[in-house]
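*Asks:* Following is a predicted model, sequence given first.
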Amino acid sequence: MRRTRAVAVVGVGLAVLLATGVYIGVLGAPSFTAVENRFTGVSEETTTIGTELVIENPNPIGVRLGGASVDYSVRMNGVPIAAGGREGLQLGTGRSTLAFTTEMDNGQVPAWWYTHVENGERTQVEIDGEVRSSTLGRSLSVTQGDSIETDIIGQFNSTETRPVDANVPLVSDPVLYINETRGTWDRPNLTRQQSPMDLAFTVHNPKSLPYTVSRIGYTVSMNDVEVGSGETTANYVIRPGETETIDARAAIENENLDEWWVTHLQRNQQTQLRIDFSLVLEARGTQIRIPLDPVDYEKSIETDIFGNKAEYPTGGGSSQGDIGDQEPRTATPTGTPDDGVLDTETVTSTDSGSGLLGGNETVTPIPGDSTTDDGILAI
């Protein structure tokens, strides 16, 4: 019994001594040396994020202090997408790696997308971690930031002239020339439910009779997931040999973006965005729906949210299946296990993530041909 009491007294005394040593600066305070995150799994509802926090304890001895815990969160433009923590940590002397996972609710993707568009297609990824010791009343924190930038709608702008064919009997092609396309996000009407786009087509009529454009349709898809479709009612008259600017509207329905997000991770954070257009032409009492294949918009979007997807790729270029086994490595503390002596310290790093792939389109203007006069014939 006396021996047990003696050991207890020595243990308490050593803990007090160690705490006092940190307080007066005799012993060194542990610090974060690395923070690493990666996507380790995805389902229809959730995305798993694996995290490793590396802590360096410069003290030559390890003593179990108890009451140590870690809290962890990830935010994108302030939108919380993942949070977690662990209790009962034990930190040894030297370097210790704390490995754990957090679950992201895919239902947060639409909320994040809204902020991404509202912020000019820019996202700040904020990663906060804090290790606390209730025994010493001290904490160790780390903040890490990465930025994401895309230019999805801006690359719709083009001055390349493209002929449009009707591909129907008794009609001589091309029936139109699209001389220019322009697009912007309609941010004044942006909502958490919908991301609208203002689009414009400069259209030239090469025929000898007037056209009326009565409707313009669109379908937006991301990795073959339809995220928006609709039709704009129009009443544009394009006279023979003249050029007219036609305004149109398209929109992404944000509620569909959680389904897209799954494919984005399965394809190693790559997305093929496509907008298909069509219009209804009226001439001489005949209506023809014409797919605007030459101006269908297709661009690649690539992100690297944690800045390490080259080292930890996800998926196999397919929209099917899991994103692979990328679980964090098992924690491997060195030296004598203890709960650490924690002091307040903040480490901040900022890295730039990759944005949209692809540069500006090649521009080859072709003057609209106003000499063709065979027109559209009534069927």
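*Replies:* Thanks, I have the structure now.
*Asks:* Only C-alpha atoms from now on, for both contacts and neighbour counts.
*Replies:* Fine.
*Asks:* In three-state terms, label residue 248 for me.
*Replies:* Following DSSP: H, G, I helix; E, B strand; the rest coil, the label given to residue 248 is strand.
*Asks:* how close does it sit to residue 282?
*Replies:* With distances taken as CA to CA, to the nearest Å, residue 248 is found 17 Å from residue 282.
*Asks:* Equivalent analysis for residue 184, please.
*Replies:* Counting by CA to CA - residue 184 and residue 282 are separated by 28 Å.
*Asks:* residues contacting the residue positioned nearest the centre of the chain?
*Replies:* Residue closest to the average C-alpha location in the chain (CA atoms, centre = their mean): residue 303, at 6.2 Å. Counting by CA atoms under 8 Å, 6 or more residues apart in numbering, residue 303 makes contact with 148, 269-270, 353-356.
*Asks:* I'd like to know how many residues surround residue 290.
*Replies:* Residues contacting residue 290 under the criterion other CA atoms under 10 Å number 19.
*Asks:* before we move on, which element is it in?
*Replies:* Residue 290 belongs to strand 286-291 when assigned by DSSP states H and E.
*Asks:* ok, and the closest non-adjacent residue to residue 351?
*Replies:* residue 146 (4.8 Å; CA to CA, 6 or more residues apart in numbering).
*Asks:* is it true that that neighbour touches residue 354?
*Replies:* No - between residue 146 and residue 354 there is no contact under CA atoms under 8 Å: 10.0 Å.
*Asks:* out of those two, which sits in the busier spot?
*Replies:* Ranked by neighbour count (other CA under 10 Å), residue 146 and residue 354 place residue 146 first, with 20 against 17.
*Asks:* To which secondary structure element is the more buried one assigned?
*Replies:* Using DSSP H and E, residue 146 falls within strand 138-149.
*Asks:* helices or strands next to that strand in the packing?
*Replies:* Counting contacts by 3 or more CA pairs under 8 Å, 6 or more residues apart in numbering; DSSP states H and E, strand 138-149 is packed against strand 31-42, strand 122-133, strand 346-352.
*Asks:* Can you tell me how far the residue nearest to the centre of the chain is from residue 119?
*Replies:* Residue 303 sits 16 Å away from residue 119, going by CA to CA.
*Asks:* So which residues make contact with the strand holding residue 290?
*Replies:* Residues contacting strand 286-291 (CA under 8 Å, 6+ apart): 165-166, 276-282, 378-379.
*Asks:* ok, back up a step: from the contacts of residue 303, which single one is nearest residue 94?
*Replies:* residue 353 (31.7 Å; CA to CA).
*Asks:* then this one, side by side with the first:
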Amino acid sequence: MRPTAVRIGLAVIVGIAAALGGLFAAGVIGVPDAGLEDNAWGEVSDEEIEVLTTVWIDNPNPGFSLGDTRIDYAIAMNDVDLASGSADDVTVPSGNTTTELRTDLRYQRLPAWWASHIRNDEVSELAVETTAHVDVGPLSGSPSGTYTDEKATELEPMIAASLAEFEGEHTLSPVGSGAGTGTVEPTVEIRDTDAEWGAVTENRTELHLTFDVHNPNAHPLPTPALTGEMVFNEVTVAHWDAHEVDVRDGPDDATIPPQSSREITFVAELDNDDVAAWFATHADNEEVTDAEMRAQLAMQINGETRTIPDDEDAIHCTYELRTDIFVDQAAGLEREDCTLAPWAAPDDAAFEDRDSTDDRAGAETESESTESSDGLATVASRAS
């Protein structure tokens, strides 16, 4: 190529660039702006949760479209990256338009998010970031926007409200006195209850369930066992049998003496993978969950099992839980009903397994028979 032609070509390029620069300075052309329009849930299966992200792009340049635009986006809650992706070669016509992007939520990251949510008092900071990489001639830019919001749940108060249904005096079915003097009707008073989250890891979450148990009888009562479950949208997120629940800060003595009260805290556990399975149903159901909780106390008196509530019933409470992560609705928790429902009492093997668990934990036990003034002989397991 001749030097003169090269100089002419360079002059043309410089001239075009200068002209575009002048038009940009004059406000005739400009770099597009972009931001988040909307998020929504897409297809949901047992292994995938699709997220639909709609990005708006404002191309202020009349008369021509922009090609080769790349859009990046990322979704996080409590700084746990849950989804990210990009779309290349997006054509942006003049004016304000929208583009829908699809990606899958990182299902395996949901347990980590749940752990952060519980540690943060059931509050999650949602952040959705979008960036558009655009070129207008020699001009380029990467306009971005970040949407943030605070999302909260009220699961701990829900569990505490369910336990409160135990409060009051319970007269149990008659049991043999064990001393050949007929039968007696043990009475148990639950004076107070509470629930709170305990230790949490990415794999498991502790739930502390506390009962203030008063023994108004003239004879001692054994420390009760706790069974129960929580079911969200027909997914069992927690189920605990008598031998699976440890007692924390309970009495060293395995009996509650006559006319005495003991505060007993049971430690149940949730598998965080089950929480992830529930979240898929929650997203698929427009962020609405039908939540159920069942719980029952049980104790063995002279070899006979008695439950609280009586007659092998359990407290059964139902709630509707709503969130507004991507669905435009009022978030909250609504109690629907609390009733008594049939629930199998622990069998002898469950109590034996619980005692065996205590033995493995290092407690050496011995059986001791005590007889009260009303003739009720209670076999108690005492830590030595």
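*Replies:* Cool, the structure landed. Being a predicted model, the structure only gives us computed values, none of them experimental.
*Asks:* follow-up on the earlier one: the residue nearest to residue 351 of the first structure matches what in the second structure?
*Replies:* Under the alignment defined by TM-score structural alignment, residue 146 of the first structure corresponds to residue 149 in the second structure.
*Asks:* Tell me if I'm right that its match and residue 125 touch.
*Replies:* Yes - judged on CA under 8 Å, residue 149 of the second structure makes contact with residue 125 at a distance of 5.9 Å.
*Asks:* Show me the strands in the stretch 151-300 of the second structure, by range?
*Replies:* For the stretch 151-300 of the second structure, the strands defined by DSSP state E, counting those that start in this stretch cover 168-171, 175-176, 183-184, 187-200, 204-215, 221-222, 225-232, 235-240, 246-248, 255-256, 260-271, 288-301.
*Asks:* Using TSV, please lay out those strands together with distance to residue 139 of the second structure and mean neighbour count.
*Replies:* TSV is the format used below for these (distance: least, CA to CA, whole Å; neighbours: other CA atoms under 10 Å):
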stretch	distance to residue 139 of the second structure	mean neighbour count
strand 168-171	74	14
strand 175-176	88	18
strand 183-184	90	16
strand 187-200	50	18
strand 204-215	52	21
strand 221-222	79	22
strand 225-232	53	22
strand 235-240	53	18
strand 246-248	66	18
strand 255-256	80	20
strand 260-271	52	20
strand 288-301	47	23
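*Asks:* how about the ones you listed, which one is nearest residue 41 of the second structure?
*Replies:* Residue 41 of the second structure lies closest to strand 288-301 among the strands of the stretch 151-300 of the second structure, at 12.8 Å (CA to CA).
*Asks:* how far off strand 225-232 does that closest one point, in degrees?
*Replies:* Here the directions of strand 288-301 of the second structure and strand 225-232 differ by 170 degrees (axes from the mean of the first three to the mean of the last three CA atoms, to 10 degrees).
*Asks:* that older thread, tell me which of the contacts of residue 303 of the first structure you also see in the second structure.
*Replies:* For the contacts of residue 303 of the first structure, the aligned pairs still in contact in the second structure (both residues aligned by TM-score structural alignment, their matches' CA atoms under 8 Å) are 148, 269-270, 353-355.
*Asks:* one step back: figure out which of the strands of the stretch 151-300 of the second structure is closest to residue 162 of the second structure.
*Replies:* Comparison of the strands of the stretch 151-300 of the second structure against residue 162 of the second structure by CA to CA identifies strand 288-301 as nearest, at 7.2 Å.
*Asks:* In terms of secondary structure, what does that closest one contact?
*Replies:* Checking 3+ CA pairs under 8 Å, 6+ apart, strand 288-301 of the second structure ends up next to helix 155-163, strand 221-222, strand 225-232, helix 272-284, strand 304-308, strand 313-322.
*Asks:* how far is the first one from where the chain is centred?
*Replies:* Taking CA atoms, centre = their mean, to the nearest Å, one finds the center of helix 155-163 of the second structure at 13 Å from the center of the full chain.
*Asks:* relative to strand 288-301, how tilted is it?
*Replies:* 50 degrees.
*Asks:* Next: the third one.
*Replies:* Regarding strand 225-232 of the second structure and strand 288-301, their directions subtend 170 degrees when assessed with the same axes, to 10 degrees.
*Asks:* so how much does strand 225-232 of the second structure differ from the first structure once superposed?
*Replies:* Strand 225-232 of the second structure, aligned to the first structure and superposed, deviates on average by 3.0 Å (mean CA distance after the TM-score superposition for the first structure).
*Asks:* From the contact counts, what lies against that strand?
*Replies:* Using 3+ CA pairs under 8 Å, 6+ apart, strand 225-232 of the second structure sits against strand 235-240, strand 288-301.
*Asks:* rewinding a little: right, so of the helices and strands packed on strand 138-149 of the first structure, which gets closest to residue 222 of the first structure?
*Replies:* strand 31-42 (17.4 Å).
*Asks:* and the closest one, how far from the second structure on average?
*Replies:* Averaged out, strand 31-42 of the first structure is 2.1 Å away (mean CA distance after the TM-score superposition for the first structure).
*Asks:* got the strands of the stretch 151-300 of the second structure as JSON lines, with distance to residue 71 of the second structure columns?
*Replies:* Shown next, in JSON lines, are the strands of the stretch 151-300 of the second structure (distance: least, CA to CA, whole Å):
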{"stretch": "strand 168-171", "distance to residue 71 of the second structure": "60"}
{"stretch": "strand 175-176", "distance to residue 71 of the second structure": "72"}
{"stretch": "strand 183-184", "distance to residue 71 of the second structure": "75"}
{"stretch": "strand 187-200", "distance to residue 71 of the second structure": "36"}
{"stretch": "strand 204-215", "distance to residue 71 of the second structure": "37"}
{"stretch": "strand 221-222", "distance to residue 71 of the second structure": "65"}
{"stretch": "strand 225-232", "distance to residue 71 of the second structure": "36"}
{"stretch": "strand 235-240", "distance to residue 71 of the second structure": "37"}
{"stretch": "strand 246-248", "distance to residue 71 of the second structure": "51"}
{"stretch": "strand 255-256", "distance to residue 71 of the second structure": "66"}
{"stretch": "strand 260-271", "distance to residue 71 of the second structure": "37"}
{"stretch": "strand 288-301", "distance to residue 71 of the second structure": "31"}
